[in-house]
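Engineer: with the sequence up front, the predicted model follows.
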Amino acid sequence: MTDFVAIQITSSPSVADNFDLLEEQIKQLPNKQQLLVLPECFACFGARDKAQFDIAETLDNGPIQTRLSDLAKRYNKWIVAGSIPIKPDVETKDSAMPEKFYAASLVYNNLGERVSRYDKIHLFDVSVDDSTGSYKESTTTIPGEHVVTFDSPWGKVGQIICYDLRFPELIQEMPQLDVLVVPSAFTRRTGEAHWHALLQARSIENQCYVVASDQTGVHENGRETYGNSCIYSPWGELLANLPVNEGWVAAKYDYALLAKIRNEMPIQQHKKNRKII
């Protein structure tokens, strides 16, 4: 039986259509507790930047969050809900942030309760040699400030989103992880170059499972995403991979393997505090 699942879809600007795609994938899974990871921007992708603000919700209030909670409870899943746009609190919003939101990855347990929220810290403001060319996520998105983990039936889970994967120091700030979840919308160009190398490195250096869910294919606005949703073991082994199609990949959690790797190579105990001179 499987414990970890990464779902891969080609999201469109239609929230309703994307949820239908998502539920079709979930229906194929066994009715047992599993940690299910969705891609970044799973609910709306491939439209103009303003489309994300148009569907943005306040925390714990809105149809996207309600349906996520319902899916988690109905299908007995822990859902790491990729990322959705969450509006800033009234108290923190100011004139310098018009029509901006947090790219928030919300986590729901199998009772439908929200148990965690991570706001994407590193925003994708880069140039890429692809059909889009220039990406400026900070135009619409407020960067997060907090390192986030949550407790689960599979141990300690660390949360990052997409571009965060390139910043290992963020993950090093977390306590010893059992699982790292990586909802993403990696571009095809950067994915071909770096996706698997980065995921494997994070699994090896943190001695944890890595469950990575990515968007795939060509989207309505011409943006191309890489796919290759996958799961890595704490030893850096590729346990499952889905190259291009919509669907899902799954793998089993093996606590005995996790303990054996850490006992034989106790990296956490060997870490040193160094002075910069």
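Structural biologist: Alright, I've got the coordinates. Numbers count the residues shown, from 1 in each chain.
Engineer: all contacts plus neighbour counts: C-alpha atoms, from now on.
Structural biologist: Will do.
Engineer: contacts only, for Val157.
Structural biologist: For Val157, the contacting residues are 149-151, 177-181, by Cα atoms under 8 Å, 6 or more residues apart in numbering.
Engineer: so what's Gly155 up against?
Structural biologist: By Cα under 8 Å, 6+ apart, Gly155 lies in contact with 177-179.
Engineer: now tabulate these in TSV and tack on neighbour count and secondary structure.
Structural biologist: Output for these, formatted as TSV (neighbours: other Cα atoms under 10 Å; DSSP: H, G, I helix; E, B strand; the rest coil):
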residue	neighbour count	secondary structure
Leu177	21	coil
Asp178	23	coil
Val179	27	strand
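Engineer: looking at the residues you listed, spot the one nearest Ile9.
Structural biologist: Val179 (22.1 Å; Cα to Cα).
Engineer: nearest residue to the middle of this structure?
Structural biologist: Pro183 (1.8 Å; Cα atoms, centre = their mean).
Engineer: residue boundaries of the strands in the stretch 101-250 of the chain?
Structural biologist: In the stretch 101-250 of the chain, strands defined by DSSP state E, counting those that start in this stretch lie at 101-108, 114-119, 125-127, 134-136, 141-142, 149-152, 155-159, 179-184, 209-214, 216-218, 224-226, 229-232, 238-242, 247-251, listed in chain order.
Engineer: then this one, side by side with the first:
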Amino acid sequence: MEENSLHVAIIQADLVWENPNQNRENFTKKIEEITQDVDLIVLPEMFTSGFTMTPEHIAETEEGETIIWMKKMAFQKNAAIVGSVAIKDNSDYYNRLFFVHTNGLIDTYDKKHTFTLAGEDKVYKRGNSKVIVNYKGFKIQPLICYDLRFPVWSRIAEEDYDVLIYVANWPKIRVHAWNTLLQARAIENMSYCIGVNRVGLDANNYEYSGHSAVYDALGKKLSTIQPNFEGVEVIVLNKKHIDDVRSKLRFLDDKDSFSLE
């Protein structure tokens, strides 16, 4: 693979409700069927369970089977893997994103904006800090679903990054907002923006249509994955694109200063 590039596989999939074993098996098949060399594999939010508000049925620890599985897949494919999982940490539940490196090291992010409309805030403890992952010459900020609606949380301020990632269970009924905001986040931060969403029906009869996408720093859509269907697509990100756009246009030099409290 060329220098200063990142080959990213986005996996848009249906999820089996509260069945981690079956979901891991399904994703194993999809990952093993990727024939191209890739650097990073992106899975949806809560990819082992769907967006469940009863984590006591399926939540794991960081030493559980899903994290072991992610490490195994990352090693086998020589590619980092990112996705979120319902985790029990002491007596609290978290919607926790894991960025698993090929060497087994892990970066984690706990979803800050828990989805009050579904009562996620009553079940899962919210996070309060962002993480910037340094990987193969790229700085990556991973976020989760509802975080997409809050631009201040992703806005480039003191910390810089090249790629935003949103993993999601975003319902079809509000997919116009998903499409619009993903593109907006790319444009306003002059970064790549990746959104990976599920498809299918969940146990609450909510429908998900995917619309997983990758946008470049000017908001141009790079991906062609089809809505409503399972699919895997590999997109190449180039560091030079970020550097060239930012140095030529310099819009970030005029950004507003602010602090998060």
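Structural biologist: Arrived safely, thanks for sending. Owing to the predicted nature of the structure, the values given are computational and were not obtained by experimental measurement.
Engineer: nearest to Ala103 of the first structure, of the contacts of Gly155 of the first structure?
Structural biologist: Relative to Ala103 of the first structure, the closest of these is Val179; by Cα to Cα it sits at 20.9 Å.
Engineer: I figured the closest one hits Gly158, correct?
Structural biologist: Yes. Val179 of the first structure lies in contact with Gly158 (Cα atoms under 8 Å); the separation is 6.3 Å.
Engineer: between the two, what contacts are shared?
Structural biologist: Common contact partners of Val179 of the first structure and Gly158 (Cα under 8 Å, 6+ apart): none.
Engineer: looking at the second structure now, which of the contacts of Gly155 of the first structure still hold up?
Structural biologist: Mapping the contacts of Gly155 of the first structure onto the second structure (both residues aligned by TM-score structural alignment, their matches' Cα atoms under 8 Å) leaves 177-179 still in contact.
Engineer: include distance to Ile86 of the first structure when you put those into TSV, please.
Structural biologist: Output for these, formatted as TSV (distance: Cα to Cα, whole Å):
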residue	distance to Ile86 of the first structure
Leu177	26
Asp178	27
Val179	25
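Engineer: rewinding a little: nearest to Ser116 of the first structure, of the contacts of Gly155 of the first structure?
Structural biologist: Distances from Ser116 of the first structure to the contacts of Gly155 of the first structure, taken as Cα to Cα, are shortest for Val179 (14.6 Å).
Engineer: which one in the second structure is aligned with that closest one?
Structural biologist: Aligned by TM-score structural alignment, Val179 of the first structure pairs with Val163 of the second structure.
Engineer: and the residue mapped onto Glu169 of the first structure from the second structure, how far from Ser257 of the second structure?
Structural biologist: Correspondence of Glu169 of the first structure to the second structure, assessed by TM-score structural alignment: Val152. Distance, Val152 of the second structure to Ser257 of the second structure, using Cα to Cα, to the nearest Å: 11 Å.
Engineer: Ser247 of the second structure too?
Structural biologist: Distance, Ser247 of the second structure to Ser257 of the second structure, by Cα to Cα: 20 Å.
Engineer: who's more crowded, these two?
Structural biologist: Ser247 (12 against 8; other Cα atoms under 10 Å).
Engineer: what sits against Val37 of the first structure?
Structural biologist: Val37 of the first structure neighbours (Cα under 8 Å, 6+ apart): 5-7, 79-82, 181-183, 211-213.
Engineer: in what helix or strand does Ala16 of the first structure lie?
Structural biologist: Following DSSP states H and E, one finds Ala16 of the first structure within helix 15-26.
Engineer: give me the mean deviation of that helix from the second structure.
Structural biologist: Overlaying the second structure shows helix 15-26 of the first structure at a mean distance of 1.3 Å from the equivalent residues (mean Cα distance after the TM-score superposition for the first structure).
Engineer: okay, that helix sits on what stretch of the second structure?
Structural biologist: By TM-score structural alignment, helix 15-26 of the first structure lines up with residues 20-31 in the second structure.
Engineer: now do that stretch: everything it contacts.
Structural biologist: So stretch 20-31 of the second structure is contacted by 11, 15-16, 47-49, 58, 66, 69, 73, 232 (Cα under 8 Å, 6+ apart).
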